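> just the structure for this:
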Amino acid sequence: MTDTLTPETQTTDAATAGFVDRDGTRHPLPDTEAEARVRADDRAHVFHSWSAQALIDPLPIAAGEGSTFWDYQGNAYLDFSSQLVNLNLGHQHPDLVEAIRQQAGRLATIQPSMANDVRGELARRIAEVAPGDLDKVFFTNGGADANEYAVRMARAVTGRRKVLSMYRSYHGGTATAISLTGDPRRWANEPSDGSVAHFMGPYAYRSSFHADSPEQESERALAHLEQVITLEGPNTVAAIILETIVGTNGVLVPPPGYLEGVRALADKYGIVYIADEVMVGFGRIGEWFAVNRFGVTPDLITFAKGVNSGYAPLGGVVISKRIAEHFDTVAFAGGLTYSGHPLACAPGVATFEVFERDGILERVRDLGERVVGPRLREIAAKHPSVGEVRGIGLFWAIELVKNAETREPLVPFNASGADAAPMGAVAAACKQAGLWPFVHFNRMHVAPPLVISEEDLVRGLDIIDEALTVADSYVA
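A predicted model of the protein is given here:
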């Protein structure tokens, strides 16, 4: 596929990127005085998420464009994490910026109980690309509250309370969403919503089911899930929620038949199937929704992040006809002041226009199949520290190990401090070479903006290749 995207300007000069202050004046980089002001305000007054406040030193960022951002020293970084896997159309995409500017100029906000043109158009466009009869959209401010409201809908429709979710998962930081979360971020927030039970999902590389093929992994994981449903009490379970492709916890692509099996179990026991697509929706794997690739229709889909590349807070729930009709004559007990905010919906509409005009979905599939997959497999064969690479589109994980035969992780599960030092060293090597990585436990993820040029994509993979020599030094 020819690389013809215009928003990716290939700007690499720090002075050209510059720092634009609040009155619109552009300052060339480096700008040490501006950096000092930003750092001082941040350290004195900003309380950061998931952090021990005195132990962090956030990097002040001056500018961004396309797949690159700059610090105030003028150092450029290829954004291989799309920030938090939300910046699908890159930094400062002109179409999204212009959509916000125009919307602010004609109607900055309106309450959600009133009809609004961009809100309605975005809902229609989302419904048109959703599978099956998922034709209604409830807008939220982000992914966590999208999952909160999806669970609330499932409980209202079924009259049941319990929700099942995977251990290897992240569903958000609010009350029920953090209870649904399976990873260690849940631990310090317990107890919260006590009506959540966790189960083991498929993970062929580290199979909990002693499977020797993807098909067997799927079969045994589904048998386990049905056993959990039975032991928890089928008539108590309102919903099963799972990330279509597990994101932060490993880029775990479901094996053949797994999602279809979840759908069948949900139907068998009258359970609502919620697909969390906060991270993988809107093009990340080359599909509007990842479930489309697997031919599965959930009852509810949650989304956020890529719907407008995070240019303004926005998320939502796409709702099937059966669930939507329940609320035709029964009031839905929920709402948000900023539900479907016009300044968030406008870049969402622009996102659809950019995707269609520039062939983003086709581009992502092409780059994943032709560039990323083959190169990562070459890297895996070259480096003894690479246990496995896996992914689809522009969403991949490199799992690092100390021993390829035993599959001992490069760092322990939930490692911190000195135990996490090997991954810290790999990440530092990437940053030193001009790439900002996404690392979690013993994995490095590859999730650049969908508009990244092929040249920058290859350059970023080259940087990772070189940085993995650091990981190799820890191999037993």
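> make it CA atoms for all contacts and neighbour counts henceforth
Noted.
> roughly how far does the most centrally placed residue in the chain sit from A54?
The chain has M279 as the residue nearest its centroid, 2.4 Å off, counting by C-alpha atoms, centre = their mean. Going from M279 to A54 by C-alpha to C-alpha, to the nearest Å gives 30 Å.
> and the residue nearest to the centre of the chain, helix, strand or coil?
coil (DSSP: H, G, I helix; E, B strand; the rest coil).
> then Y273?
strand.
> ok, it touching R263?
Yes. Applying C-alpha atoms under 8 Å, one finds Y273 in contact with R263, separated by 6.7 Å.
> anything in contact with each of those two?
Both Y273 and R263 are contacted by P298, under the criterion C-alpha atoms under 8 Å, 6 or more residues apart in numbering.
> so those two - more neighbours on which side?
Neighbour count, other C-alpha atoms under 10 Å: between Y273 and R263, Y273 has more, with 26 against 20.
> report the separation between that one and I241.
6 Å.
> do the same with A380
The value you get for A380 to I241, if C-alpha to C-alpha is used, is 32 Å.
> name all residues that make contact with G90.
Counted by C-alpha under 8 Å, 6+ apart, G90 has contacts E65, G66, S67, S82, S309, P449, L450, V451, I452.
> now flag whichever of those is closest to E399.
S82 (19.2 Å; C-alpha to C-alpha).
> wait, that closest one touches F69, no?
No. Between S82 and F69 there is no contact under C-alpha under 8 Å: 10.4 Å.
> which parts of the stretch 251-400 of the chain are strands?
272-276, 300-303, 315-320, 386-392, 395-403 (DSSP state E, counting those that start in this stretch).
> would you turn those into TSV with distance to N86?
Formatted as TSV, the strands of the stretch 251-400 of the chain follow (distance: least, C-alpha to C-alpha, whole Å):
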stretch	distance to N86
strand 272-276	14
strand 300-303	11
strand 315-320	11
strand 386-392	16
strand 395-403	12
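> deepest of these, which one?
strand 300-303 (a mean of 30; mean count of other C-alpha atoms under 10 Å).
> three-state assignment of A144?
Quick answer, by three-state DSSP: A144 is helix.
> might one say that it is in contact with S179?
No. Counting by C-alpha under 8 Å, A144 does not reach S179; the two are 11.0 Å apart.
> for L336, see how far away the residue in the chain sticking out farthest from the centre is.
Outermost residue of the chain with respect to the C-alpha centroid, by C-alpha atoms, centre = their mean, is T329; its distance is 34.9 Å. T329 sits at a distance of 20 Å from L336 (criterion: C-alpha to C-alpha).
> how about this one, so we can line them up?
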Amino acid sequence: MSSPINDPDKAAKVFADDRANVFHSWSAQAQISPMAIAGGAGSYFWDFTGKKYLDFSCQLVFTNIGHQHPKVIEAIKAQADILTTVAPQHANEARNEAAKRIIEVSGDSFKKVFFTNAGADGVENAVRMARLHTHKHKILSTYRSYHGNTGAAINATGDPRRFPNEFGYGHVHFWGPYLYRSPFWATSQEQECQRALEHLEQTIIFEGPKTIAAILIESVPGTAGVLIPPAGYLDGIRALCDKYGILWIADEIMAGFGRTGKWFAYQHSKSSPDLIVFAKGVTSGYVPLGGVVISEPITKSFDEQVFPGGLTYSGHPLACATAVATIDVMKSEKMLENATAIGEKILGPGLHELAKKHQVMGDIRGAGVFWGIDMVTDRNSREPLAPYGASSPKMNEIVATCKKNGLMPFNNFNRIHMVPPCNISEADTKSGLELLSKSLSEVGL
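Prediction:
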């Protein structure tokens, strides 16, 4: 691991330059104080004062292979020497190899990949494909979801970030399964699954099946809380889509590429979607890349019909070479197997053990290296520690204390997400759990 530097003057300059020149997303600019990051390696990153953080956020849940993996960095350098960029209408070797590898891990029904720059424009183009293929316009998605910040993607999103951005058309929201806060008065996962599917079918009927192009769902809703679907729910989605002539778009932007211990989270079910949207972990975020994996019937729709979409950097050689190297090291270093073992043996059991000590930890759910914790004021009432769509002084204190102690969790509303890299060691996983427990104790929880 590279040695963190200790340069307070540089820290101050980087911070000052940021505040003077950079406009940040999802923020009131005068109310933020961004950390100035100097470097990273493996499961850690550090600031310019030399303070190290154990990265249980994977930034925005994308450094699936950790920071600065040497084999992937070397592949980026090698591709830069060969061909850094080329227009998307030309064929290039890096894009071909990336497409082959992504198709290989997607499933037998998938034939081609449309490359985008990120997840949001992946969702955008998947929605466009679905509408053109079906000649229908509505897109159904859940309230507890996040799909990106472009036109259709933000309207498909369920969370409050869509409220000031609702300029798209044809988007309908429904309730997905979430037993801990069930909208269906369910008392078991089986009941929650059945009632959620019944609710979805009624939504389809009342919206009109002949108007619905696709159901767009995160295979495991991520930012919404790492909401692992009940057994049979995704199979039920597939059955409803087949019954009513609707496409299933699986948003695997956050859950894909090893995060749940599978290449894609939908692979925990028996069914396959029609379109898969990916980004984040495909390159571990080292170079921006996203895309849509397309099943054969949909690719044939555009054999003679023009697909009216494209991006200047679609299939960018540097990004695609990064994806090739990322997938290859995930395979050779057995990162999916590691993620599964970490989740089953350490992270899952460890969080449940911490909950015996910390009453603020309500519901705990997850798979692989993808875990969410509902933080509550009272376990009996399940009152959230922060309201929907906002934070609270106590949640802010928890996160600040975690950072003080050198742990970087991912947090949203009343939830703490523990989402380390797929190749995290057992020792670092245990350290993350200890730091969380220490931080909660210091806050008095």
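> comparing A380 and I241 of the first structure, which residue is more hemmed in?
I241 (26 against 20).
> would you state the helices of the stretch 101-250 of the first structure in chain order?
In the stretch 101-250 of the first structure, the helices defined using DSSP state H, counting those that start in this stretch lie at 117-129, 143-158, 175-180, 214-232.
> so where is the third one in the second structure?
Across the second structure, the stretch matching helix 175-180 of the first structure (TM-score structural alignment) is residues 151-156.
> now the matching stretch on the first structure. Mean distance?
With mean C-alpha distance after the TM-score superposition for the first structure, stretch 151-156 of the second structure departs from the first structure by a mean of 0.5 Å once superposed.
> any buried residues in stretch 397-414 of the second structure, and which?
398-403, 405-414 (16 or more other C-alpha atoms under 10 Å).
> how far does it sit from its chain's centre?
19 Å (C-alpha atoms, centre = their mean, to the nearest Å).
> just give me the match in the second structure for W288 of the first structure.
So, by TM-score structural alignment, W288 of the first structure is matched to W263.
> swap that for V246 of the first structure, please
In the second structure, V246 of the first structure lands on P221 (TM-score structural alignment).
> what of V237 of the first structure?
In the second structure, V237 of the first structure lands on I212 (TM-score structural alignment).
> residues contacting its match?
Per C-alpha under 8 Å, 6+ apart, neighbours of I212 of the second structure: K136, H137, K138, I139, L140, I204, I246.
> what's the fifth one aligned with over in the first structure?
In the first structure, the residue paired with L140 of the second structure according to TM-score structural alignment is L164.
> burial measure for P58 of the first structure, as a count.
10.
> confirm that it sits in a strand.
No. According to three-state DSSP, P58 of the first structure belongs to no strand; its state is coil.
> can you pull the contacts of it?
R39 are the contacts of P58 of the first structure under C-alpha under 8 Å, 6+ apart.
> which residue in the second structure aligns with it?
So, by TM-score structural alignment, P58 of the first structure is matched to P34.
> check A427 of the first structure too.
Under the alignment (TM-score structural alignment), A427 of the first structure maps onto V399.
> what do you get for V372 of the first structure?
Match for V372 of the first structure (TM-score structural alignment): L347.
> its match against V369, yeah?
Yes. Counting by C-alpha under 8 Å, V369 is a contact partner of L347 of the second structure at 7.5 Å.
> neighbour-wise, which of these two wins?
Applying other C-alpha under 10 Å to L347 of the second structure and V369 shows that V369 carries more neighbours, namely 31 against 28.
> give the aligned range of stretch 423-432 of the second structure in the first structure.
With TM-score structural alignment as the criterion, stretch 423-432 of the second structure aligns to 451-460.
> and the matching stretch, how far out from the chain middle?
That offset, for stretch 451-460 of the first structure, works out to 20 Å (C-alpha atoms, centre = their mean).
> next one: stretch 187-194 of the first structure
So, by C-alpha atoms, centre = their mean, the centroid of stretch 187-194 of the first structure is 23 Å from its chain's centroid.
> end-to-end on it?
Per C-alpha to C-alpha, stretch 187-194 of the first structure runs 13 Å from first to last residue.
> burial of the residue nearest to L197 of the second structure when sequence neighbours are not counted, as a residue count?
Excluding the flanking residues, the one nearest L197 of the second structure by C-alpha to C-alpha, 6 or more residues apart in numbering is G236, at 6.6 Å. Other residues near G236 of the second structure come to 20 when the count uses other C-alpha under 10 Å.
> returning to that earlier point: the match of L140 of the second structure against M200, yeah?
No. Contact criterion C-alpha under 8 Å: L164 of the first structure and M200 do not qualify, at 10.4 Å.
> please say which position in the first structure T377 of the second structure maps to.
Checking with TM-score structural alignment, T377 of the second structure has K402 as its match.
> separation between its match and L468 of the first structure?
Taken as C-alpha to C-alpha, the span from K402 of the first structure to L468 of the first structure is 12 Å.
> what sits in contact with each of the two?
In contact with both K402 of the first structure and L468: S385, using C-alpha under 8 Å, 6+ apart.
> tell me how many other residues crowd the aligned partner of G143 of the first structure in the second structure.
Under the alignment (TM-score structural alignment), G143 of the first structure pairs with G119 of the second structure. Around G119 of the second structure there are 27 other residues, counting by other C-alpha under 10 Å.
> now do the same contact list for G119 of the second structure.
H147, G148, I253, V277, F278, A279, K280, L289, G290, G291.
> nearest to T187 of the second structure, of those residues?
Once C-alpha to C-alpha is applied, the member of the contacts of G119 of the second structure that ends up nearest T187 of the second structure is H147, at 29.0 Å.
> the closest one and A156 touch, don't they?
Yes. Here H147 of the second structure reaches A156: they are 6.5 Å apart, a contact under C-alpha under 8 Å.
> give me the mean distance between the helix or strand containing A400 of the second structure and the first structure.
Assessed by DSSP states H and E, A400 of the second structure sits inside helix 393-404. Compared with the first structure after the fit, helix 393-404 of the second structure shows a mean deviation of 0.8 Å (mean C-alpha distance after the TM-score superposition for the first structure).
> alright, that wraps it up for me.
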